[in-house]
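> what shape does this take:
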Amino acid sequence: MAQETPGAAEIRAAIAENSKMRERDLAERLGIAEAQLVAARVGHSATRIAAHPDRLIPAAEALGEVMALTRNASCVHEKVGCYSNYRSGEHAAMVLAEEIDLRIFPAWWVSAFAVEKQTAGGIRRSLQVFDAAGEAVHKIHLRPASDLAAWERIKAALALEAQSDALEVAARKPAEAPKTRPEKREILFEEWARLTDTHQFLRLCAKLKMNRLGAYRMPGNPFVRPLPPGAVDEMFTGLRDSGIDFMFFVGNRGCIQIHSGPVKRLQETGPWLNILDPGFDMHLRRNHIAEVYAVEKPTRRGTALSVEAFDAEGTVIFQAFPVSKETNDSRPQWREIVAGLETRATEAAE
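All right, here's what the predicted structure looks like:
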């Protein structure tokens, strides 16, 4: 028998009784989407606001210093900084600020809320965006230095006329299964060798009716080296010990968030591997990692080498690349780190 969806009053009571539990975990316990949990607080400690990034992101620029959070089921990516340099786009938009670097896909920005949560340390304020299934896409958390007057202006300017505490959500779309076309093997490798930009790769996969993981799994792929899940720990340890900068991409269908910089402090907490650095926190569920690959893609500036991790459903958990700057080219050291990672045993490969 299907579990009956609790009403807004029941949800608010559960929130009060479990005030220290993370919203995502409480929503799962209640059998609802996280957005429904937040919506139940509308009229109490949440306000429905416009979700489209063309309205929300420029408004957020006025807040000053905030913490940007983007996550998927296996990894949380948190960056402290200021929103600026927003570039709109019908299908893809960007934030290209010094600290906050985002790739935004507006079609997935379906509902949003301005949330005020009372805690022992005071009121925590955040802007929270969700997709049609009620899964979190992006969150903006205010910090002590944030502009509270701007916060009040945002609530007033972006508030929707309809302020219901109930939210209908669509069924979650399952992850796309790996798609491999063995008969296109030679074409894939020939055209892969001719890439001049990493962004061309997904277009190539689409043309051949494959996807990222399907192409990586292609037997005999000269551009891909399968790694065991434990190589992820080795990679982060190598980054910390070398002190080089890297680029770390974490996202979901609606937003990808990028960190560019070094790794300084690593900490293990049960299944979690954490980076706890000034301005950048990362929390990775290592027990969710099912497949890892070292991947090479030709570009005009040379070969781009990445390490990419996937969960058991075939969803990308993260991608790691080197940072290349005229005054700080970390590519040789990055290649040395990746070359030192163990190759997954042949018999374990697909």
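> only C-alpha atoms from now on, for both contacts and neighbour counts.
OK.
> give the contact list for residue 80.
65-68, 99-100, 279-280 (Cα atoms under 8 Å, 6 or more residues apart in numbering).
> if we use 10 Å, what do you get?
For residue 80, the contacting residues are 65-69, 99-100, 140-143, 278-281, by Cα atoms under 10 Å, 6 or more residues apart in numbering.
> then residue 181?
188, 205, 208-211, 214-215, 218.
> tally of neighbours for residue 285?
18 (other Cα atoms under 10 Å).
> and the gap between it and residue 103?
23 Å (Cα to Cα, to the nearest Å).
> still on that earlier bit, of the contacts of residue 80, closest to residue 266?
Residue 266 has its nearest neighbour among these in residue 281, at 9.9 Å by Cα to Cα.
> can you tell me the element the closest one falls in?
Using DSSP states H and E, residue 281 sits in strand 280-285.
> just residue 80 next, same as before
Counting by DSSP H and E, residue 80 is found in strand 75-81.
> who's in contact with the helix or strand just after that strand?
Per DSSP H and E, the first helix or strand lying C-terminal to strand 75-81 is strand 86-87. Strand 86-87 has contacts (Cα under 10 Å, 6+ apart) with 53-54, 57-58, 61, 93-97, 101-104.
> the strand holding residue 80 versus strand 280-285: what angle between them?
170 degrees (axes from the mean of the first three to the mean of the last three Cα atoms, to 10 degrees).
> strand 75-81: how far from the chain's middle?
9 Å (Cα atoms, centre = their mean, to the nearest Å).
> next: stretch 277-288.
On Cα atoms, centre = their mean, the centre of stretch 277-288 falls 11 Å from that of its chain.
> so for it, what gets flagged as buried?
Neighbour-count burial for stretch 277-288 flags 280-286, 288 (criterion: 16 or more other Cα atoms under 10 Å).
> another sequence for comparison is provided below:
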Amino acid sequence: MPSLNERYADLMQAGPVRVRDAAQRLNTTEAALVAAGVTGPATPLKPEWGALFAAMPRLGGIMCLTRNEHAVHERHGRFVDVSSGPGHILVLGPDIDLRLFPGRWAHAYALGGDRPSIQIFDKDGNAVHKVFATGETDTAGWDAVIAEFAAPAAALPPMTAAEPAAPATETPVDQAKLREEWKALQDTHDFITLLRRHKASRRQAFRLAGEDLALRLPSAAAVATLQRAASAEVPIMVFVGNRGAIQIHTGPVARLRATPGWFNVLDPAFNLHLREAGVAEAWRVVKPTADGDVTSIELLDATGETIAMMFGARKPGQPEREDWRAVVADVSGTPWPAERAA
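Model prediction:
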């Protein structure tokens, strides 16, 4: 039977294929392909996640990439403020802004070649987060970090792709109670706790909350929001994540380009690639906070998983931007402020 490397080489005969797509076509995992060296020399790294990310400021300028099936988020900058605690790692710098959940991680590799990178994979061999060297990278710092965390005897990743997880079964939710507690929120971060308390999926909560809190929009609202924000020069926050990492851009978006199947932001420090066909639902979502209502445009795929979320740029303690509210009102076709019913 041909080896994985041979099968990959045969696949490439017909033309270049991204390693993520090659893994799907070969019924293997991206981590297995990386470990096999098909994308270049790969050095296994110790799964000492907190220490590894604490060392990231030594790398200098880099590019971070986090993606899911329908969105790719790329941000240039430097690691500045890195901290970790039970079940999480936070990166809170002005450019690199991450919420990481290493309990789902299992494998990491440093890739050499023309485009050096550090790539992290979950227990199923799916890519969670990647850090790429750039022209601003401290080469000596990069080499020192790789040498410090190299683990030649690391366990191999799974060779066979896991079956996709079935969407969680929705259970009955007390709609009135959900709405009451939603309206009493004091912080956007409390929304996840609200969902857990009611054992509700995000999509289920949106459908039950009432249109003043969650208004269903056409899927085209995803692109329209980026276009309105760019034309009005409104700085926004763009969240893209998966089950192991969330990456955030805060700032303007300017250079927008459509390519077959994708809508793209191609700014110098921030790139976003959005697979338009993957957006099954778009919602205007209003979350009360101690600083006033905070509004987002949230994109879900056909299984109800979050593809991306967009907010107006803001810091805790600040009210929401009026120019962002104008963008949302334009995209949703509803004036702001919305009258929220009892």
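> overlay them and tell me the TM-score.
Comparison of the two superposed chains (TM-score structural alignment, normalised by the length of structure 2) gives a TM-score of 0.90, and 333 aligned residues with a Cα RMSD of 2.5 Å.
> show only the entries of the contacts of residue 80 of structure 1 found in strands.
66-69, 140-142, 280-281 (DSSP state E).
> all helices of the stretch 201-350 of structure 1, in order?
With helices called from DSSP state H, counting those that start in this stretch, the stretch 201-350 of structure 1 shows them at 212-216, 231-242, 331-339.
> can you list the ones you listed in TSV and add distance to residue 150 of structure 1 and mean neighbour count?
Output for the helices of the stretch 201-350 of structure 1, formatted as TSV (distance: least, Cα to Cα, whole Å; neighbours: other Cα atoms under 10 Å):
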stretch	distance to residue 150 of structure 1	mean neighbour count
helix 212-216	41	21
helix 231-242	38	18
helix 331-339	41	16
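> just to revisit the earlier point, and the strand holding residue 281 of structure 1, which stretch of structure 2?
Mapping strand 280-285 of structure 1 onto structure 2 (TM-score structural alignment) gives residues 270-275.
> ok, and what's touching the matching stretch?
63-65, 67-77, 95, 222-223, 238, 240, 248-266, 307-308.
> show me where the stretch 1-150 of structure 2 has helices.
Under DSSP H, counting those that start in this stretch, the stretch 1-150 of structure 2 gives helices at 4-12, 19-25, 30-35, 49-54, 139-149.
> now the fourth one on structure 1. Mean distance?
Pointing back at helix 49-54 of structure 2 there. Averaged over the aligned pairs, helix 49-54 of structure 2 sits 1.8 Å from structure 1 after superposition, using mean Cα distance after the TM-score superposition for structure 1.
> which other helices and strands contact that helix?
The helices and strands touching helix 49-54 of structure 2, judged by 3 or more Cα pairs under 10 Å, 6 or more residues apart in numbering; DSSP states H and E, are strand 82-85, strand 88-92, strand 105-111, helix 139-149.
> structure 1: matching residues for the third one?
Strand 105-111 of structure 2 corresponds to residues 109-115 in structure 1, going by TM-score structural alignment.
> okay, which residue is most central for structure 2?
Centroid-nearest residue in structure 2, with Cα atoms, centre = their mean: residue 241, separated by 2.0 Å.
> what does that residue correspond to in structure 1?
In structure 1, residue 241 of structure 2 lands on residue 251 (TM-score structural alignment).
> from residue 201 of structure 1, how far off is that match?
Taking Cα to Cα, one finds residue 251 of structure 1 at 18 Å from residue 201 of structure 1.
> just say which of the helices and strands packed on helix 49-54 of structure 2 is most tucked in.
Neighbour counts (mean count of other Cα atoms under 10 Å) averaged over each of the helices and strands packed on helix 49-54 of structure 2 peak at strand 105-111, with a mean of 25.
> now that one on structure 1. Mean distance?
Averaged out, strand 105-111 of structure 2 is 0.7 Å away (mean Cα distance after the TM-score superposition for structure 1).
> elements contacting that strand?
helix 30-35, strand 42-44, helix 49-54, strand 117-122, strand 127-137, helix 139-149.
> so the third one aligns onto which residues of structure 1?
In this case it means helix 49-54 of structure 2. Using TM-score structural alignment, helix 49-54 of structure 2 pairs with 53-58 in structure 1.
> list the buried ones in that stretch?
Here stretch 53-58 of structure 1 shows 53-54, 56-58 as buried, counting by 16+ other Cα under 10 Å.
> let's have those in TSV, adding distance to residue 12 of structure 1.
Shown next, in TSV, are the buried residues of stretch 53-58 of structure 1 (distance: Cα to Cα, whole Å):
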residue	distance to residue 12 of structure 1
53	28
54	31
56	26
57	28
58	31
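> closest to residue 222 of structure 1 out of those residues?
residue 53 (39.6 Å).
> quick check: closest non-adjacent residue to the aligned partner of residue 298 of structure 2 in structure 1.
Alignment note (TM-score structural alignment): residue 298 of structure 2 maps to residue 308 of structure 1. Closest residue to residue 308 of structure 1 apart from its sequence neighbours, by Cα to Cα, 6 or more residues apart in numbering: residue 319 at 4.4 Å.
> quick one, what contacts whatever residue of structure 2 lines up with the one you found?
The pairwise alignment with structure 2 assigns residue 319 of structure 1 to residue 309, based on TM-score structural alignment. Contacts for residue 309 of structure 2 were tallied using Cα under 10 Å, 6+ apart; they are 222, 237-241, 248, 282-285, 296-300.
> could you do residue 154 of structure 2 as well?
By Cα under 10 Å, 6+ apart, the contact set of residue 154 of structure 2 is 43-47, 107-109.
> which one of those is nearest to residue 326 of structure 2?
residue 108 (43.1 Å).
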